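Colleague: pasting a predicted model and its sequence here:
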Amino acid sequence: MTDGSLLSGLDRRSFLVNTGLITTGITAGGLALTGGTAQAAPATRRAPRPGDPFTLGVASGDPSHDGFVLWTRLATRPLAENGLGGMPAKTVPVQWQVAEDARFRRVVRHGTADARPASAHSVHVELSGLRPGREYWYRFKTGKHVSPAGLTRTAPHPGTFGPALAMAFVSCSQYEHGHFTAYRRLAEEHPDLILHLGDYQYEYAKDSYEIPGGNVRDHEGPETVTLAGYRQRHAQYKSDPDLQAAHRAAPWLVVFDDHEVENNWAGDVPEEGSDTPERDEFLKRRAAAFQAYYENMPLRRGSVPHGPDIQIYRRVRWGRLAGFHMLDTRQFRDDQACGDGNKVCPAAADPARSITGAKQEKWLLDGFRRSEARWDVIGQQVFFAQRDSDAGPLKKTSQDAWDGYVASRKRITDGWVAAKVRNPVVLTGDVHAHWASDLKADYDDPSSRTVGSELVCSSITSGGDGADSNPADHPYLKINKHLRFYNNQRGYVITRIGKDEMRADFKTVPTVRTPGAAASTKATFVIHDRVPGLKQTYLRPYTSVRATAEDPSDIIEYTIESENRRP
């Protein structure tokens, strides 16, 4: 089969998503990838050869106008209990290639990186000097084994807008709660950039976080506490073919939330609170979690952890079109003032409290003042807008979200207003449901000025199937007039960011209990340039099929509370 016949009739990006393209027997740029003719793997999984070390796939991330990070991790036995993936206790050289075409005929960069036991045989290749606004293909080789090929891209030149940006964002993929179908459907959207806003993996032991109807799959190993445990858990997630497809499809920008370490941790305070004797042990746990997180993500050298500390907040520029401010709302936050959960908490308004910490807050506000982007996008983890669940005079809000840090939220909102940020948009994960909101200067005054927009993605699987819902019936939308949309199914959000508008399609899948479900658009919102707030342009009719709850209140409480307490 010739190269032309292999790709005939196939969109090259679809081919990548569906097969995990394997190209062998080609010599280019001084790197010989031998081992037979080019072949396509089955549509749902690349058939591994015996001893294949590329069982965890490939990924790219943190694009700049002239480069990006390439990632892989070698593992012949991904679920090995020691977390080392069945690899020998020695350094393994890994060759890599970057090409301008899917067949690797025009290789522009190549080299060799060392996969070391100390980093669980992970590889991070940080590239610069490439052409701006371009697609590139990449792959790895060690011994006789060649990895699947991935597709990535550089951002536009800082002085140009470039074409419209197809950006998607996701969060909350609990392996036990369902199949990662939404990742597969997202890959098929052919995005230019994917943001993951936290809870990439979950720490729980098998069946300790159960959903109505029972879990779909099982976690391997005990609750993650040690470095070996976190490495094994990441490997289990990375072994999923749908997640691998999403990583191959585009570069990612990642930030963590709580479950990459432990449920509802805050700064150096574990879930059980600051008075527990396990505080020192928690910092050891945090160090192990951060080490494994870096090893398994396409992050730059600036994010190499140092013990229990990691630099994850950062800024990525997409030409003149967009600036992405990626936040860390866990590592530097004050502990939740009144404990976790949805409750009345006057201390949440204490001006001394911060969810970002003073240094990160200053960095963000400085970024607003210096920004020249048409769209300033804040990628972060927890609900930003006020979300009061009490219809009376009391204010009952989630203390794990920005509602537990009211003054911190106001300083940042006032900061982008004072800096005259042209189009501020907050992107959020965490709550296992789709939401959309106008951001207000004063949430207690519904007539106050709208100063921005918030888009919240549902989970990939966390919480199970959920159910379709009529936003008009949701009590939170009646209490909080700035909340514009809610849906409790699983899915993702894909946006198209242009000079004149940002369009957001809220995508859902009907089930994650079985694989292969189709995705559809539940609602579409548009944000127009220089017009803060959301305009809804489409809403799919509500279907009254209930999947995981007996009545609407069950769904509401499960969605709001499930991330704020250990099940």
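Modeller: Thanks, I have the structure now.
Colleague: switch to C-alpha atoms for all contacts and neighbour counts from now on
Modeller: Fine.
Colleague: so what's the residue count around the residue nearest to Trp318 when sequence neighbours are not counted?
Modeller: If the residues on either side of it in the chain are set aside, Trp318 comes closest to Ala155, at 5.2 Å by CA to CA, 6 or more residues apart in numbering. The local packing count at Ala155 equals 27, with neighbours defined by other CA atoms under 10 Å.
Colleague: for Ala155, what are its contacts?
Modeller: By CA atoms under 8 Å, 6 or more residues apart in numbering, the contact list for Ala155 reads Pro63, Ser64, His65, Asp66, Pro132, Gly133, Arg134, Arg317, Trp318, Gly319.
Colleague: ranking those by neighbours, who comes first?
Modeller: Most neighbours among the contacts of Ala155, by other CA under 10 Å: Pro63, with 28 neighbours.
Colleague: that one reaches His157, doesn't it?
Modeller: No. Between Pro63 and His157 there is no contact under CA atoms under 8 Å: 11.6 Å.
Colleague: who touches the residue nearest to the spatial centre of the chain in this structure?
Modeller: Note on the chain: the residue nearest the mean C-alpha position is His196, at 1.0 Å, using CA atoms, centre = their mean. With contacts defined as CA under 8 Å, 6+ apart, the neighbours of His196 are Phe169, Val170, Ser171, Trp252, Leu253, Val254, Val255.
Colleague: looking at the residues you listed, which are in helices?
Modeller: Using DSSP state H to define helices, no part of these is located there.
Colleague: now the element after the longest strand belonging to the chain, going C-ward?
Modeller: The longest strand of the chain (DSSP state E) is strand 483-497. Per DSSP states H and E, strand 483-497 leads on to strand 501-509 as the next helix or strand towards the C-terminus.
Colleague: against that first model, consider the following:
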Amino acid sequence: MPISRRTLLLSSAVGAAGTTTLWPLAADAAPYRGPLRTDPFTLGVASGDPEPDGFVLWTRLATDPLAEDGLGGMPNRVVRVDWELAADERFRRVVRRGSVAARPGSAHTVHVELGGLSAGREYFYRFHAERWTSPVGRTRTTPPRWATGGSLAMSFVSCSQYEHGFFTAYRRLAEDEPELILHLGDYQYEYQAGVYLAPTGNPRDHEGPETVTLANYRQRHAQYKTDPDLQAAHAVAPWAVVFDDHEVENNWADEVPEQPDPGFPARRAAAFRAYYENMPLRRTSIPRGIDMQLYRRIRWGRLATFHLLDTRQFRDDQACGDGYKDCADAYDPRRTITGGEQEAWLLDGFRRSDARWDVLGQQVFFGQRDNNAGPQKVLSMDSWDGYQASRQRITQGWVDARVRNAVVLTGDVHAHWADELKLDYDDPTSRTVGTELVCSSITSTGDGADVPSGTHPWAAWNPHLKFYNNQRGYVRTRITPDALTADFVVLPYVSAPGAPAHTRASFVIEDRVPGLTQIADAPTPAARAAGSGAAQAAGNGTAAAVPQIDRP
């Protein structure tokens, strides 16, 4: 009987494999020349950064994923990894195959960067190491650059704190079978077990100390990738990833750590190296010391261009000591959240764009969120509110370039939001020039609670803020030439595995009509009851409560 796609995606844990030569061989493990006695594909498979003629395939070999040295229990020797790419999920029509060396110096990770494939096609891939075979992953190339029609099913996610809950949202996302997944930051968290507590407690713990060394970061990434729900999401579609702060440490900015730390440059270099090793990124993103090229574009024909931003590595330090402040420095025109080079790259991309939809995939809240009802503005210094001139230049840039449809996708704040973007937030009647969609966290801050009104209290004096909900989940979109539809998907709880998912609200952005039109706000009675029951069981109190946001 043929293997159905759904059976494939819901099968047991996805595996991992090795890498090409990137760094020297490790010298701290006794050489072992015997065969691999246990399955090395414990961390799954992944693909990423699709183009019309190819993509990156990824895996990492680890027989003991949580080994303290970060090397996954692998012998200190090169392991040959064979890979196959097929046009069908049973591999009857193999279109490409090859071999790569998984080396100890890069923790036995593998990046296979393929080209020369057909545009707009679905493919299946797997790896072999000695007598072991990985699970199968599905991926695809993007449409031809000239293609204008069709549609794209894209979902985006952020903030998956392993300790705060189970990754069921990744599983539900995989069941949707999207064609592209964006991860907008905080893929993993740096804390030692028990340091960062969800309001209702942590149902599981981090392994190892706070991540500081390369071994720490490798071990932490491996722990996250042992999760079968995350593996299912990686296996279902190509990913495009960008980091935020927790991939290194909370609230870092360029070379400035959260707290004074002379060892921060080494920590940042270790974090970047482990991030590259564990993500399906192209060789253009291989770190060089404390530097890593992460901002880039992915084009889905002429339907959509995704401008993926890096708002950590080049930013000025947060103004006025970070936090929510009334801070004059936030308006300093010299301050930047992107750095000058990235800003120029983005503005040039707007001017050259022929896409129906220009989509910014980035990390922190873009639109204004004033949390003070009075005349004095109190804003988050860690968001674009703390870099007002940067936001103004980029917003004006897409207006001046006559970008057809500008949409900003955001993570970070552990809640669903939808808002309309302005050139002048002080004038509520001013023209809307773009739209922002903000995804909640996969787990970070725990179960959360439904907000029946779908409205945050701040919306009373921030009328461009159109939707808010504080449950965990992700955003599912359908992009066509005529409209972008966004479903805010939520789970009633993450403190236990297996939660159902439902659409809390849906909005449409019509072609050439910036702004939001709500088309659904209908959590099912069963889902609402489940959410209420979970909240009561966890002691969360009333569902309408709006907890503090923007925690680390």
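Modeller: Perfect, I can see it now. Bear in mind the structure is a predicted one, so any value in this text is a computation, not a measurement.
Colleague: just give the TM-score of the two.
Modeller: Their TM-score after superposition, calculated using TM-score structural alignment, normalised by the length of the second structure, is reported as 0.93; 523 aligned residues with a CA RMSD of 1.6 Å.
Colleague: circling back: so which of the contacts of Ala155 of the first structure comes closest to Ala182 of the first structure?
Modeller: Pro63 (23.3 Å; CA to CA).
Colleague: in the first structure, what residue corresponds to Thr59 of the second structure?
Modeller: The pairwise alignment with the first structure assigns Thr59 of the second structure to Thr72, based on TM-score structural alignment.
Colleague: in which helix or strand does that match reside?
Modeller: Using DSSP H and E, Thr72 of the first structure falls in strand 68-73.
Colleague: tell me what that strand is packed against?
Modeller: Applying 3 or more CA pairs under 8 Å, 6 or more residues apart in numbering; DSSP states H and E, one finds that strand 68-73 of the first structure makes contact with strand 58-61, strand 122-127.
Colleague: could you dump the ones you listed to a markdown table with distance to Asp101 of the first structure and mean neighbour count?
Modeller: What follows is those, written out as a markdown table (distance: least, CA to CA, whole Å; neighbours: other CA atoms under 10 Å):
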| stretch | distance to Asp101 of the first structure | mean neighbour count |
| --- | --- | --- |
| strand 58-61 | 16 | 28 |
| strand 122-127 | 17 | 21 |
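Colleague: and of the ones you listed, who's closest to Lys359 of the first structure?
Modeller: Lys359 of the first structure sits nearest to strand 58-61 of all these, at 24.8 Å, using CA to CA.
Colleague: so how much does that closest one differ from the second structure once superposed?
Modeller: Average distance, strand 58-61 of the first structure versus aligned residues of the second structure after superposition (mean CA distance after the TM-score superposition for the first structure): 0.1 Å.
Colleague: host element of Ile298 of the second structure?
Modeller: When elements are assigned from DSSP H and E, Ile298 of the second structure belongs to strand 296-300.
Colleague: in the first structure, what range does that strand match?
Modeller: So strand 296-300 of the second structure is aligned with residues 314-318, judged by TM-score structural alignment.
Colleague: which outside residues touch the matching stretch?
Modeller: Taking CA under 8 Å, 6+ apart as the criterion, the residues outside stretch 314-318 of the first structure that touch it are 62-65, 155-158, 161, 323-327.
Colleague: of these, closest to Asn264 of the first structure?
Modeller: Leu327 (16.6 Å).
Colleague: aligned to Gly321 of the second structure, what sits in the first structure?
Modeller: Alignment note: Gly321 of the second structure maps to Gly339 in the first structure; criterion TM-score structural alignment.
Colleague: just give the closest residue to its match, not the sequence neighbours.
Modeller: Of all residues beyond its chain neighbours, the one nearest Gly339 of the first structure is Gln399 (7.0 Å), with distances taken as CA to CA, 6+ apart.
Colleague: which part of the second structure matches stretch 143-152 of the first structure?
Modeller: Under TM-score structural alignment, the match for stretch 143-152 of the first structure is residues 130-139.
Colleague: end-to-end on the matching stretch?
Modeller: 24 Å (CA to CA, to the nearest Å).
Colleague: in that stretch, what counts as buried?
Modeller: When burial is assessed from 16 or more other CA atoms under 10 Å, stretch 130-139 of the second structure yields the following buried residues: Thr133, Ser134, Pro135, Val136, Gly137, Arg138, Thr139.
Colleague: from Leu230 of the second structure, how far out is the third one?
Modeller: In other words, Pro135 of the second structure. Computed with CA to CA, the distance linking Pro135 of the second structure and Leu230 of the second structure is 14 Å.
Colleague: which residues in the stretch 1-150 of the first structure form helices?
Modeller: Using DSSP state H, counting those that start in this stretch, the helices found in the stretch 1-150 of the first structure span residues 3-7, 12-19.
Colleague: swap that for the stretch 151-300 of the second structure, sorry
Modeller: If you assign secondary structure with DSSP H, counting those that start in this stretch, the helices in the stretch 151-300 of the second structure sit at 168-176, 214-225, 228-236, 264-277.
Colleague: which among the helices of the stretch 1-150 of the first structure is found nearest to Glu557 of the first structure?
Modeller: Proximity of the helices of the stretch 1-150 of the first structure to Glu557 of the first structure was assessed by CA to CA; the nearest stretch is helix 12-19, lying at 36.4 Å.
Colleague: how about Ala237 of the second structure: what's its closest non-neighbour residue?
Modeller: Using CA to CA, 6+ apart, the closest residue to Ala237 of the second structure is Thr139 (4.8 Å).
Colleague: with the first structure overlaid, report how far the host helix or strand of the one you found is off on average.
Modeller: Element membership for Thr139 of the second structure, per DSSP H and E: strand 137-140. When the first structure is overlaid, strand 137-140 of the second structure sits 0.1 Å from its aligned residues on average, using mean CA distance after the TM-score superposition for the first structure.
Colleague: which elements pack onto that strand?
Modeller: So strand 137-140 of the second structure, by 3+ CA pairs under 8 Å, 6+ apart, packs with strand 45-51, strand 122-129, helix 228-236.
Colleague: quick one: stretch 248-256 of the first structure aligns where in the second structure?
Modeller: Using TM-score structural alignment, stretch 248-256 of the first structure corresponds to residues 235-243 of the second structure.
Colleague: let me fix that, I meant to ask about stretch 212-229 of the first structure.
Modeller: The alignment of stretch 212-229 of the first structure onto the second structure (TM-score structural alignment) spans residues 199-216.
Colleague: just the buried residues of stretch 163-177 of the first structure, please?
Modeller: Neighbour-count burial for stretch 163-177 of the first structure flags 164-177 (criterion: 16+ other CA under 10 Å).
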